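Enquirer: give me the fold of what follows.
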Amino acid sequence: MSQDQSILVLGAGELGMAVLRSLARRAAEQPTVSLAVLVRASTIASSDPVKQKDIAGLRSLGIELVPGDLAEQSVDALAEVFRRFDTVISCTGFVGGRGVQVKIAQAVLAAEVGRYVPWQFGVDYDAIGRGSPQDLFDEQLDVRDLLRSQDRTEWVIVSTGMFTSFLFEPSFGVVDLANRTVRALGSWDTAVTITTAADIGSLTAEIVFAEPRIAREVVYVAGDTVTYRQVADAVDSLLNLNVHREEWSVPQLKSELAREPGNSLRKYRAVFAQGVGVAWDKNETFNARRGIPVSGMEAWMRENL
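Expert: Below is the predicted model of the structure:
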């Protein structure tokens, strides 16, 4: 990417910061590239020490702070913000609520941004299809339909699988170290693709700066693809445990979701237990084909558990 390029990242949470740091490293080598991040005006002006530290860190990387609120601003207002950027990368997650991902996509298209990387850092929504246990996924398909229905704005979707840390999140229930238990979603042979936030950040930067330019494509990346049996075996061997193993079947998880239909964790468990669109061969990924090193499950465990 040798031409002038202005990039706007939406959100400065865990993934947004990982993407920004990686983009900043690349931009430091290419003075024609400029970086900005959209954050709430209240965050920029906050006296909270943690937020002040985050803001100072962004400024130290030479990143412009653009005030904005994805949930509150209209499509037209967001389009005005987006219009001066060549590339927009959404790292907002689902925290903005229903309809926000579609609104962002509509604003990007209205602004005729050159290229858009939507918040699709996760599973293969095309393979899962509509009507899955996680109803928020239907909106992700709405975004894909919007992007595919036009040809003025290029788009790149980065499929990453589950964030590695989420697989080990106690509330998710798969790895329950407090009770020396590992649970399989679906079956012990069901697989899941996982990638760390840091690797998603660096791989997204590689994809954005790739030559020849990547556009109108779903790009698959992976830190690892493992079965729940492999997860349990790794916990046993690396942590010197003999964990209790419990299988949560698809019918069981669907029944639990039916009793508590608003429970987000139950929605995710049911989706991943079905095993469709949640795992792919890591040897066929963008990072594997280009020989880019990533952190696998056992490496993450050694660093974090």
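
Enquirer: please count neighbours and contacts with C-alpha atoms only from this point.
Expert: Fine.

Enquirer: show residues contacting whichever strand or helix holds Arg269.
Expert: Assigned by DSSP states H and E, Arg269 falls within helix 264-274. The contact list for helix 264-274, computed with C-alpha atoms under 8 Å, 6 or more residues apart in numbering, reads 132-134, 171-172, 184-187, 190, 192, 248-250, 253-254, 256-257, 260-261, 278.

Enquirer: the structure of the following sequence is requested for comparison with the preceding one:
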Amino acid sequence: MNNTSILILGAGELGMPVIQNIAKKAKNYNNVTVTVLLRETTINTEDTNKKKNIMELKEWGVELLPGDLSALSSELIAIFKNYDTIISCTGYGSGAGGFQLKLANAVLNAGVKRYFPWQFGVDFEVIGRGSAQDLFDEQLDVRELLRSQSATKWVIISTGMFTSYLFEPFFGILDLKNKSINAIGGWDTAVTLTTPDDIGRLTAEIFFTEPPIENEIVYIAGDTITYGQLADIAELLSGQKYNRTLSDMTEITNDLKNDPTNFVKKYRSIFGAGRGVSWPLEKTFNFQNGIQTTSAAQWAKDNIDWKSFNK
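Expert: Below is the predicted model:
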């Protein structure tokens, strides 16, 4: 893994821990460089939080390259061809409608040796085409494109949902204030969860594994739990009884029909259906390599002030 140039796209909620862990492990090798592509406005920002991120990137020994992923494909190819590996941490926020395919095509046309596309999430192939979340079809297009060629080796990392999302009010499952939980699909419906920090650590481990992992989908997980187990965790940590309600798939489907462009309702439909959104821990890279990850219960214990909701 020596003499390798790595370009990472994006430095957000997932990008920062990926960059930190890749940069840290890169120091164990000879002539491994880590560069992050950021908008020039971000590099020269006056925003306090973004400034803090830029300072951290510099402290980690990462090079900052000004560039915009919304540029023409020819401009992206000119940038990408200078790197051996590209890791995309762009997220969906960079835009739908061909954005992921544009990146993948630019990577292939630039002759990049290895590509980690933005596929951190669910098992798109099990979910299949035409799902409630229309962004997923493009993820399948990217997979088909990568499989249709052999010059660029690729690695897809399936992570499930960010652990914190399950505890966020916007997702409409756990209501800490009113001590209630609304299961979607069924109480035995399972979801795989991983924290961004664990994804960052494991991405670095997967990246530097010898012999190199190539043309594979690698599954990782912090935890896989059912909505019933989530309710048990909330009751155990709060010491309070939670009111349990169930939204079955009929209700969830009707909700989406009445509000078809609602991003959260699309995701509730996917995670309520329960297909392709969970896998057993035994199947994961971290389990098979004895790497500890953060469970849902541990995350909730460390990050939620349960006493404040018991007043």
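
Enquirer: tell me where the stretch 101-250 of the second structure has strands.
Expert: For the stretch 101-250 of the second structure, strands defined by DSSP state E, counting those that start in this stretch occupy the ranges 114-116, 153-158, 161-162, 174-175, 180-184, 190-194, 216-219, 223-226, 243-247.

Enquirer: mean per-residue distance, the fifth one versus the first structure.
Expert: By that I understand strand 180-184 of the second structure. For strand 180-184 of the second structure, the mean deviation from the first structure after alignment is 1.1 Å (mean C-alpha distance after the TM-score superposition for the first structure).

Enquirer: tell me the angle of that strand relative to strand 190-194?
Expert: 110 degrees (axes from the mean of the first three to the mean of the last three C-alpha atoms, to 10 degrees).

Enquirer: what's strand 180-184 of the second structure packed up against?
Expert: strand 174-175, helix 227-238, strand 243-247, helix 263-273 (3 or more C-alpha pairs under 8 Å, 6 or more residues apart in numbering; DSSP states H and E).

Enquirer: and after the last one, which helix or strand comes next?
Expert: Remark: after helix 263-273 of the second structure, the chain's next helix or strand is helix 285-288, criterion DSSP H and E.

Enquirer: sorry, back to before: nearest to Leu7 of the second structure, out of the strands of the stretch 101-250 of the second structure?
Expert: strand 114-116 (9.8 Å; C-alpha to C-alpha).

Enquirer: and Phe271 of the second structure, how many neighbours?
Expert: 21 (other C-alpha atoms under 10 Å).

Enquirer: helices of the stretch 1-150 of the first structure, start to end?
Expert: Per DSSP state H, counting those that start in this stretch, the stretch 1-150 of the first structure carries helices over the ranges 14-29, 41-44, 49-60, 75-82, 100-110, 125-128, 137-148.

Enquirer: matching residues in the second structure for the second one?
Expert: Taking TM-score structural alignment as the measure, the second structure aligns residues 40-43 with helix 41-44 of the first structure.

Enquirer: contacting residues around Gly186 of the second structure?
Expert: With C-alpha under 8 Å, 6+ apart, Gly186 of the second structure has these contacts: 227, 246-248, 272.

Enquirer: give me the number of residues near Asp259 of the second structure?
Expert: Asp259 of the second structure, neighbours per other C-alpha under 10 Å, totals 12.

Enquirer: what of Glu169 of the first structure?
Expert: Glu169 of the first structure is flanked by 13 other residues according to other C-alpha under 10 Å.

Enquirer: and it, what does it touch?
Expert: Glu169 of the first structure sits next to Val175 when contact means C-alpha under 8 Å, 6+ apart.

Enquirer: one more pass at 10 Å, please.
Expert: Contacts for Glu169 of the first structure (C-alpha atoms under 10 Å, 6 or more residues apart in numbering) come out as 175-177.

Enquirer: roughly how far does the residue nearest the centre of the second structure sit from Ser88 of the second structure?
Expert: Computing the C-alpha centroid of the second structure and ranking residues by C-alpha atoms, centre = their mean puts Phe120 first, at 3.6 Å. As defined by C-alpha to C-alpha, to the nearest Å, Phe120 of the second structure lies at a distance of 9 Å from Ser88 of the second structure.

Enquirer: for Asp68 of the second structure, which of the helices and strands packed on strand 180-184 of the second structure is the nearest?
Expert: In terms of C-alpha to C-alpha, the element of these nearest to Asp68 of the second structure is helix 263-273, at 25.2 Å.

Enquirer: mean offset of that closest one relative to the first structure (after superposition)
Expert: Its matched residues in the first structure lie on average 0.3 Å from helix 263-273 of the second structure after superposition (mean C-alpha distance after the TM-score superposition for the first structure).

Enquirer: next one: that helix to chain centre, how far?
Expert: 16 Å (C-alpha atoms, centre = their mean, to the nearest Å).

Enquirer: residues in the first structure aligned with that helix?
Expert: Aligning helix 263-273 of the second structure against the first structure (TM-score structural alignment) gives residues 264-274.

Enquirer: buried residues in that stretch?
Expert: For stretch 264-274 of the first structure, the neighbour count (16 or more other C-alpha atoms under 10 Å) marks 266-274 as buried.

Enquirer: overlap in contacts of Phe120 and Ser88 of the second structure?
Expert: Leu14.

Enquirer: if I pick the residue nearest to the centre of the second structure, what's in contact with it?
Expert: Neighbouring residues of Phe120 of the second structure by C-alpha under 10 Å, 6+ apart: 14, 88-89, 91, 156-162, 199, 219-220.

Enquirer: from those residues, which is closest to Leu108 of the second structure?
Expert: Minimum distance to Leu108 of the second structure across the contacts of Phe120 of the second structure is 13.6 Å, recorded for Ser88 (C-alpha to C-alpha).

Enquirer: need the counterpart of the closest one in the first structure.
Expert: Alignment of Ser88 of the second structure against the first structure is given by TM-score structural alignment, with Ser90 as its counterpart.
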